[in-house]
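Peer 1: Please find the sequence and the predicted model below.
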Amino acid sequence: MSDQGIRRRPGGRSARIRRAVLDITLEVLHQHGMDALTIADVAARAGVHETSIYRRWGTRENLMIDALLDEAEGLAPIPDTGSLRQDLITYADHLVVYLSSPVGAAFDRALASAGDDPAASEARNRYWTTRFAHSSQIVKRAIERGELPASTDVRLAIEMLVAPIHFKVAFTREPLDPDLPGRLVDALLGGLAGHGTFGRHSSTA
């Protein structure tokens, strides 16, 4: 197996190798935790050269982020209950459950601490762009139903909901209380409805 051969067939062999490496990485993370993950072990299990993994992902952290990102994209469904408050609470509940797990916490912390190399930057952008594209539907539907004013800054509203959760996991390492989603949502909706805190400004994209 050569890297030259992999590059010649990006839609075939390269994709299969990437899938195999990510699957092995997830298997190790779920069974043994982040500390047990090494590129040498993943390479041996996946049947590829270590240099191929280093060339594609650069670091162990980037490999872990890519694997967990691939998994995380399907773990937080976007609710549609017909109620903005219930949709936000359900969404935040799912996020709390995932980030309270060892693998979810490891993913969040790795994403926060990753460097600014191209692989890490691409992973961060991919994650946040994908999550916002999905979660923004909650706020957009609420605007269409008349629960929120049309001037609501959709991205800021979502950021204000999820930022405290990620902050506790990645930085203060505090446990996530089960009642946190409800408290965050009520605080957020108080600002949205009461003071126009999240209305768009001319400087907002």
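Peer 2: That came in fine, so what should we check first?
Peer 1: Going by C-alpha atoms from here, please, whenever you check contacts or count neighbours.
Peer 2: Noted.
Peer 1: Which stretches in this structure count as helices?
Peer 2: Along the chain, counting by DSSP state H, helices occupy 3-8, 13-32, 39-46, 50-57, 60-72, 84-100, 102-113, 118-145, 154-167, 180-194.
Peer 1: how about those helices in a markdown table, adding distance to Ile78?
Peer 2: Formatted as a markdown table, the entries for the helices of the chain read as follows, by distance: least, CA to CA, whole Å:
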| stretch | distance to Ile78 |
| --- | --- |
| helix 3-8 | 36 |
| helix 13-32 | 24 |
| helix 39-46 | 33 |
| helix 50-57 | 30 |
| helix 60-72 | 13 |
| helix 84-100 | 6 |
| helix 102-113 | 18 |
| helix 118-145 | 6 |
| helix 154-167 | 12 |
| helix 180-194 | 15 |
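Peer 1: here's the one I want to compare it with:
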Amino acid sequence: MTSESTGPGSVRPGGRTARVRSAVLRAAGDALAEHGLAGLDLADVARRAEVGRTTVYRRWGTPASLVADLLAAMAEQSLPRTESGSLLGDLRANARLVRRTLADPRQGALFKAVLAAATCDPQTAAALHRFYEVRVAEWEPCVRQAVERGELPAATDTREVIRAVSAPLYYRLLTTGDPLDEAAADRAAEAAAAAARAGAFVPPTA
């Protein structure tokens, strides 16, 4: 996915600039997972990444801008969707990918921090919305293909089906101390697939 943004941290040429960005974003992710947005300090990130403070301040300027670029990079680097040939197989692959991400000690903590920050910081919220738009757009074709195969009603809101797969996993992550295992991922996929087949994602006016 390309972007026309020219905001802080958005220039992505190769060579040293790309290596600096990679190091800084990795350091920012570590710091965010450890301390949350409130404890994200640009000078600390520069120290962790072993780059000059001036570079970090000039390219990103604020912690929120750094988080926005981190989310953009995460969207770019996410694994592509799996095509199994069936709706349930595709949704299960999606759910298991989400589960692996959220169950990872670093990534799970990182997403918790970003979600918390997004509730009170508009720039972080906008970056988070863009991240999920990219991920939903990546997986939406598997539901569209299921509609084309006749597995689902023609008017199914394909993007909502993808969102419904992830929602129970995020809810479990944020509201319980229960582990996120593959059984939880498979249940989420099965529930979304069953609801889609029953027409739950067909808009009332369709």
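Peer 2: Looks like it arrived, so ask away. This one's a predicted model, so the numbers in the text were calculated from it and none came from an experiment.
Peer 1: Need the TM-score from the superposition.
Peer 2: Comparison of the two superposed chains (TM-score structural alignment, normalised by the length of the first structure) gives a TM-score of 0.76, and 192 aligned residues with a CA RMSD of 3.4 Å.
Peer 1: Quick check: which of the helices of the first structure is nearest to Thr204 of the first structure?
Peer 2: helix 154-167 (9.4 Å; CA to CA).
Peer 1: so that closest one matches what in the second structure?
Peer 2: Residue correspondence for helix 154-167 of the first structure in the second structure, counting by TM-score structural alignment: residues 158-171.
Peer 1: Go through that stretch and flag the buried ones.
Peer 2: Buried positions in stretch 158-171 of the second structure, judged by neighbour count with 16 or more other CA atoms under 10 Å: Thr158, Arg159, Glu160, Val161, Ile162, Arg163, Ala164, Val165, Ser166, Pro168, Leu169, Tyr170.
Peer 1: Which single one of those is nearest to Val98 of the second structure?
Peer 2: Among those, Ser166 lies closest to Val98 of the second structure (CA to CA), at 6.8 Å.
Peer 1: Can you tell me how far the most centrally placed residue in the first structure is from Lys140 of the first structure?
Peer 2: Central residue of the first structure (CA atoms, centre = their mean): Tyr127, 4.8 Å from the mean position. Relative to Lys140 of the first structure, Tyr127 of the first structure is positioned 20 Å away (CA to CA, to the nearest Å).
Peer 1: And for Leu156 of the first structure?
Peer 2: Leu156 of the first structure sits 12 Å away from Lys140 of the first structure, taking CA to CA as the criterion.
Peer 1: now Ala120 of the first structure
Peer 2: Using CA to CA, we find Ala120 of the first structure at a distance of 30 Å from Lys140 of the first structure.
Peer 1: Looking at these two, which one has more neighbours?
Peer 2: Between Ala120 of the first structure and Lys140, counting by other CA atoms under 10 Å, Ala120 is the more crowded of the two (24 against 18).
Peer 1: Trace the more buried one over to the second structure, please.
Peer 2: Residue mapping for Ala120 of the first structure onto the second structure gives Thr124, with TM-score structural alignment as the criterion.
Peer 1: give the contact list for its match.
Peer 2: Remark: with contacts taken as CA atoms under 8 Å, 6 or more residues apart in numbering, Thr124 of the second structure is in contact with Ala64, Ser65, Val67, Ala68, Val114, Ala117, Ala118.
Peer 1: swap in Asp41 of the second structure?
Peer 2: When contacts are taken as CA under 8 Å, 6+ apart, Asp41 of the second structure is in contact with Pro63.
Peer 1: Give me the aligned partner of Ala184 of the second structure over in the first structure.
Peer 2: Looks like Ala184 of the second structure aligns to Leu180 there (TM-score structural alignment).
Peer 1: What is the burial count for its match?
Peer 2: Residue neighbour count, defined by other CA under 10 Å, stands at 15 for Leu180 of the first structure.
Peer 1: again, but for the one 3 residues further on
Peer 2: Residues lying near Arg183 of the first structure (other CA under 10 Å) number 11.
Peer 1: now Ala119 of the first structure
Peer 2: If you count neighbours by other CA under 10 Å, Ala119 of the first structure ends up with 18.
Peer 1: my guess is it meets Arg55, correct?
Peer 2: No: with the criterion set as CA atoms under 8 Å, Ala119 of the first structure and Arg55 do not qualify as a contacting pair; they are 10.5 Å apart.
Peer 1: once aligned to the first structure, how far is the match of helix 154-167 of the first structure on average?
Peer 2: On superposition with the first structure, the mean distance recorded for stretch 158-171 of the second structure (mean CA distance after the TM-score superposition for the first structure) is 1.2 Å.
Peer 1: returning to that earlier point: of the helices of the first structure, which stretch is the most buried?
Peer 2: Compared across the helices of the first structure, helix 60-72 shows the largest average neighbour count, a mean of 21 (mean count of other CA atoms under 10 Å).
Peer 1: what does it rub up against?
Peer 2: By CA under 8 Å, 6+ apart, helix 60-72 of the first structure touches 22-23, 25-26, 37-39, 57, 103, 107, 110-111, 114, 119-120, 123, 127.
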